[in-house]
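In: Sharing a model prediction with you, sequence too.
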Amino acid sequence: MTQWAEEVDPVHGDFRVQLRVEKVLFERQTEHQHILLIENRTYGRVLLFDGIAQVAENDEFIYHEMLAHVPVLAHGSVRSVLVIGGGDGGAIEELFKHADIERVDLVEIDGTVVELSKQHLRSVCGASFEDPRLRLTIGDGVEFVADSKNLYDLILVDSNDPTGETNILYSEPFYRHCARRLAPGGVLVTQNALPFFDRDWLRKPITRLRKIFADVGCYQVAVPSFYGGFMAFSWASEDASLRQADGDLLEARFRKADLHTRYYTPAIHRAAFALPPYVSGMLA
């Protein structure tokens, strides 16, 4: 009998998507969420939290390259990074491709995600968890940011969608704590799910960020395993020039970093900030 993993629209319940399960590799109910890792012929290994796909090994490079390389190359001199969430290791694997990055603090609330990724998702995380530049904390990212005294050139919030206990990672108090932890000229990037389904997933965080940062915007990327069109990343910084980095500068930095990417290019970087009216209207 064919087994299917079903993903239900978490906002309105208006659609369902099914993934054929070739094999269940891992399943556990933790303190924070139900975790399921399956194999699928199209997407490879797919990790789901509470029935929602979080990462698929055959298209994760799209999401993680755009999450990491866009702010790193726009900034130009990132040395220290804080990642909230991202226990699958995909974001830090991309970050560690930049030799100039000296330290990455990863704060993941669910240690089970890290352990299963090291065991089953090496195609996603590679050897990133063994990189000596990593400082791994299993704990609450909100508390970490509030209590930390460190300053970071880049903060990435690689969290679940803004539902349930994750909502606090989209709140104004959390953003204010992030702003205090950014070094001068630093950048905050957060994932904001699929605005087509719920405009508040993008509009409300952008409104909150504008109360705190001088320059706020967003960029988009289409990830096949995230159903519903383009997903959005919020961008916030005190330096408006970073979001406007020109193509020649990005190309020079890209070549210097000697990156070998499957999705990111400097041209795609700039194009990702060109928003269709239905999205730009949410930011007005």
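Out: Received it, and whenever you're ready, just let me know what you need.
In: CA only for contacts and neighbour counts going forward, please
Out: Will do.
In: Show me where this protein has its strands.
Out: Assigned by DSSP state E, the strands in the chain fall at 3-8, 16-21, 23-29, 34-40, 44-49, 52-56, 80-85, 103-108, 134-138, 152-158, 182-191, 215-221, 231-237.
In: want to throw these into JSON lines with mean neighbour count and distance to residue 201?
Out: Output for the strands of the chain, formatted as JSON lines (neighbours: other C-alpha atoms under 10 Å; distance: least, C-alpha to C-alpha, whole Å):
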{"stretch": "strand 3-8", "mean neighbour count": "16", "distance to residue 201": "17"}
{"stretch": "strand 16-21", "mean neighbour count": "14", "distance to residue 201": "19"}
{"stretch": "strand 23-29", "mean neighbour count": "13", "distance to residue 201": "26"}
{"stretch": "strand 34-40", "mean neighbour count": "20", "distance to residue 201": "22"}
{"stretch": "strand 44-49", "mean neighbour count": "22", "distance to residue 201": "18"}
{"stretch": "strand 52-56", "mean neighbour count": "22", "distance to residue 201": "16"}
{"stretch": "strand 80-85", "mean neighbour count": "24", "distance to residue 201": "18"}
{"stretch": "strand 103-108", "mean neighbour count": "22", "distance to residue 201": "22"}
{"stretch": "strand 134-138", "mean neighbour count": "15", "distance to residue 201": "26"}
{"stretch": "strand 152-158", "mean neighbour count": "25", "distance to residue 201": "14"}
{"stretch": "strand 182-191", "mean neighbour count": "22", "distance to residue 201": "10"}
{"stretch": "strand 215-221", "mean neighbour count": "22", "distance to residue 201": "12"}
{"stretch": "strand 231-237", "mean neighbour count": "24", "distance to residue 201": "9"}
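In: next up, a second structure to put side by side with the first:
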Amino acid sequence: MMTHVPLLAHGHAKHVLIIGGGDGAMLREVTRHKNVESITMVEIDAGVVSFCRQYLPNHNAGSYDDPRFKLVIDDGVNFVNQTSQTFDVIISDCTDPIGPGESLFTSAFYEGCKRCLNPGGIFVAQNGVCFLQQEEAIDSHRKLSHYFSDVGFYQAAIPTYYGGIMTFAWATDNDALRHLSTEIIRRVFSLLA
């Protein structure tokens, strides 16, 4: 849900940034979109990528070897505030906002993401289980609203996650995405078939 919703809504994303996601699952799903030309993944811990690549090969399904993929070992906040690259979709596959993952829920991070998004780009991030982490969603909405004109959330059932219903933040300046026709939605979903 974190990959397909923004990529299909965007409709013609060429450059995708994944923050976190060292296990390769987000990368695996982004590689299913053949129109994507480049995928940059920023992971703070090279050990996560090495471990998952070696011991969880079915989880990433060989996506680390996709020629469109580039791995950057860096802090996500540092990367979005320093890079000269721009992206059509940014996916923040981060942990909860405690410990090292806390920086990926800050205004500095959101501002950096806004800076390196192309016009009409989309930012999404995991935002926990809203039923149990309501303040997290409220805080994310407040901060993201400083940088984007269209901020909201969508949800998906993730049975392996405590609480079951994951919440994902959505931020863009392309308000037209809220008004896609049923026919357009059917057409973009057929691209994955």
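Out: Everything's here; your move. Because the structure is a prediction, the values reported are computed rather than measured.
In: Just give the TM-score of the two.
Out: Laid over one another, the chains give 0.97 as their TM-score (TM-score structural alignment, normalised by the length of the second structure), with 193 aligned residues with a C-alpha RMSD of 1.0 Å.
In: Just list the residues touching the residue nearest the centre of the second structure, thanks.
Out: Residue closest to the average C-alpha location in the second structure (C-alpha atoms, centre = their mean): residue 91, at 1.2 Å. Residues near residue 91 of the second structure by C-alpha atoms under 8 Å, 6 or more residues apart in numbering: 2, 3, 16, 17, 18, 19, 123, 124, 125.
In: Rebuild these as CSV, extending it with distance to residue 146 of the second structure.
Out: Shown next, in CSV, are these (distance: C-alpha to C-alpha, whole Å):
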residue, distance to residue 146 of the second structure
2, 22
3, 24
16, 23
17, 21
18, 22
19, 21
123, 14
124, 15
125, 16
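In: ok, those residues vs residue 157 of the second structure, which is closest?
Out: Of all these, residue 157 of the second structure sits closest to residue 2, with 12.0 Å by C-alpha to C-alpha.
In: Please pull up the equivalent of residue 254 of the first structure in the second structure.
Out: Under the alignment by TM-score structural alignment, residue 254 of the first structure pairs with residue 189 in the second structure.
In: how about the nearest residue to residue 259 of the first structure, chain neighbours excluded?
Out: Nearest residue to residue 259 of the first structure, sequence neighbours excluded (C-alpha to C-alpha, 6 or more residues apart in numbering): residue 97, at 7.0 Å.
In: Quick one: neighbours of the one you found, just the number.
Out: By the criterion of other C-alpha atoms under 10 Å, residue 97 of the first structure has 16 neighbours.
In: now swap in the one 3 residues further on and tell me
Out: Residues lying near residue 100 of the first structure (other C-alpha under 10 Å) number 14.
In: What is the aligned counterpart of it in the second structure?
Out: Residue correspondence to the second structure (TM-score structural alignment): residue 100 of the first structure is matched to residue 35.
In: quick one: contacts for that match?
Out: 12, 13, 14.
In: got a list of what the second one touches?
Out: For residue 13 of the second structure, the contact set (C-alpha under 8 Å, 6+ apart) comprises 7, 35, 36, 88, 89.
In: Can you tell me the closest non-neighbouring residue to the equivalent of residue 90 of the first structure over in the second structure?
Out: Mapped onto the second structure by TM-score structural alignment, residue 90 of the first structure lines up with residue 25. Of all residues not flanking residue 25 of the second structure in the chain, residue 60 sits nearest, at 5.2 Å (C-alpha to C-alpha, 6+ apart).
In: That neighbour touches residue 22, doesn't it?
Out: No - counting by C-alpha atoms under 8 Å, residue 60 of the second structure does not reach residue 22; the two are 9.4 Å apart.
In: Next, show the common contact partners of the two.
Out: Shared contacts of residue 60 of the second structure and residue 22 (C-alpha under 8 Å, 6+ apart): residue 52.
In: So the two - more neighbours on which side?
Out: For the pair residue 60 of the second structure and residue 22, the greater number of neighbours falls to residue 22 (28 against 19), based on other C-alpha under 10 Å.
In: what's near enough to touch that one?
Out: Contacts here follow C-alpha under 8 Å, 6+ apart; on that basis residue 22 of the second structure touches 41, 43, 45, 48, 49, 52.
In: make it 10 Å
Out: Residue 22 of the second structure makes contacts with 41-53, 60, 64, 71, 73, 93-94, as judged by C-alpha atoms under 10 Å, 6 or more residues apart in numbering.
In: and residue 272 of the first structure, what is it in contact with?
Out: Contact partners of residue 272 of the first structure, counting by C-alpha under 10 Å, 6+ apart, are 66, 70, 218, 219, 220, 221, 222, 232, 233, 266.
In: related to what we said a few turns ago, quick one: the strands of the first structure as JSON lines, columns for distance to residue 167 of the first structure too.
Out: Listed next are those as JSON lines, based on distance: least, C-alpha to C-alpha, whole Å:
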{"stretch": "strand 3-8", "distance to residue 167 of the first structure": "19"}
{"stretch": "strand 16-21", "distance to residue 167 of the first structure": "23"}
{"stretch": "strand 23-29", "distance to residue 167 of the first structure": "20"}
{"stretch": "strand 34-40", "distance to residue 167 of the first structure": "17"}
{"stretch": "strand 44-49", "distance to residue 167 of the first structure": "15"}
{"stretch": "strand 52-56", "distance to residue 167 of the first structure": "16"}
{"stretch": "strand 80-85", "distance to residue 167 of the first structure": "13"}
{"stretch": "strand 103-108", "distance to residue 167 of the first structure": "15"}
{"stretch": "strand 134-138", "distance to residue 167 of the first structure": "19"}
{"stretch": "strand 152-158", "distance to residue 167 of the first structure": "12"}
{"stretch": "strand 182-191", "distance to residue 167 of the first structure": "12"}
{"stretch": "strand 215-221", "distance to residue 167 of the first structure": "19"}
{"stretch": "strand 231-237", "distance to residue 167 of the first structure": "15"}
